[in-house]
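# Structural data only, the sequence is not supplied:
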């Protein structure tokens, strides 16, 4: 029963996250976040290649996206999780050469 509820909650979160994503448009001055910026902290962590900032964003979303840091990280780093500039968080970190964040994301997925 509990597993069914968790699956339903996870599916609902993913459905909401598909709509609630932040995209980063790179400009000469830096990065501008457009659309729903609720999850922009994840993209900002990649842009700055800052694992501490990423972990902070994960911690802030416990209870909203998942019940633990591990669950939040799993959901946001999924292929259909949070997107930045139209691509998944992992792909965005790779394209931005954010090696620290990329290593953190891939080591924990």
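Structure's in. What do you need? What you see is a predicted model; the values in this text were computed from it and never measured.
# For the rest of this, base every contact and every neighbour count on C-alpha atoms.
Noted.
# just checking, residue 33 is part of a strand?
Yes: assigned with DSSP: H, G, I helix; E, B strand; the rest coil, residue 33 falls within a strand.
# Could you count how many residues lie near it?
Close neighbours of residue 33, defined as other C-alpha atoms under 10 Å, add up to 17.
# That one and residue 40 touch, don't they?
Yes: with contacts counted by C-alpha atoms under 8 Å, residue 33 reaches residue 40, the gap being 6.9 Å.
# here's the one I want to compare it with:
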């Protein structure tokens, strides 16, 4: 009986923790080429860790190194989120941590 109670408690804990994360995904809608939407989401959520993960995942796809990937996606004619480049989008979204990362590394 104790094992069942522990199992139910574990399931409820996982459900409670994952619900806010799933709800947060519904706040964003990606239109058009969504292949690099992770960059926009990282900026919108001010998540430097997610941005770095997207940089490393795109090594070899966009450029040879993370620094080169960052340069490509932050270029004026590079990746756009809501019609703006990543740096301008981070300012508009008040993503100060991501903005600092983008400006210091590019």
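Right, received. Where do you want to start? Computed from a predicted model, the values in this text were never measured in an experiment.
# quick one on the thing from earlier: find residues that contact each of residue 33 and residue 40 of structure 1.
Shared contacts of residue 33 of structure 1 and residue 40, defined by C-alpha atoms under 8 Å, 6 or more residues apart in numbering, are found at 22-23.
# what's near enough to touch residue 78 of structure 1?
Residue 78 of structure 1 is in contact with 88-89, counting by C-alpha under 8 Å, 6+ apart.
# ignore the last one, residue 90 of structure 2
Residue 90 of structure 2 makes contact with 43-44, 46, 96, 98-99 under the criterion C-alpha under 8 Å, 6+ apart.
# Aligned to it, what sits in structure 1?
Superposed on structure 1 with TM-score structural alignment, residue 90 of structure 2 falls opposite residue 93.
# Once you drop chain neighbours, what's closest to residue 93 of structure 2?
Spatial nearest neighbour of residue 93 of structure 2, chain neighbours left out: residue 44 (6.1 Å); criterion: C-alpha to C-alpha, 6 or more residues apart in numbering.
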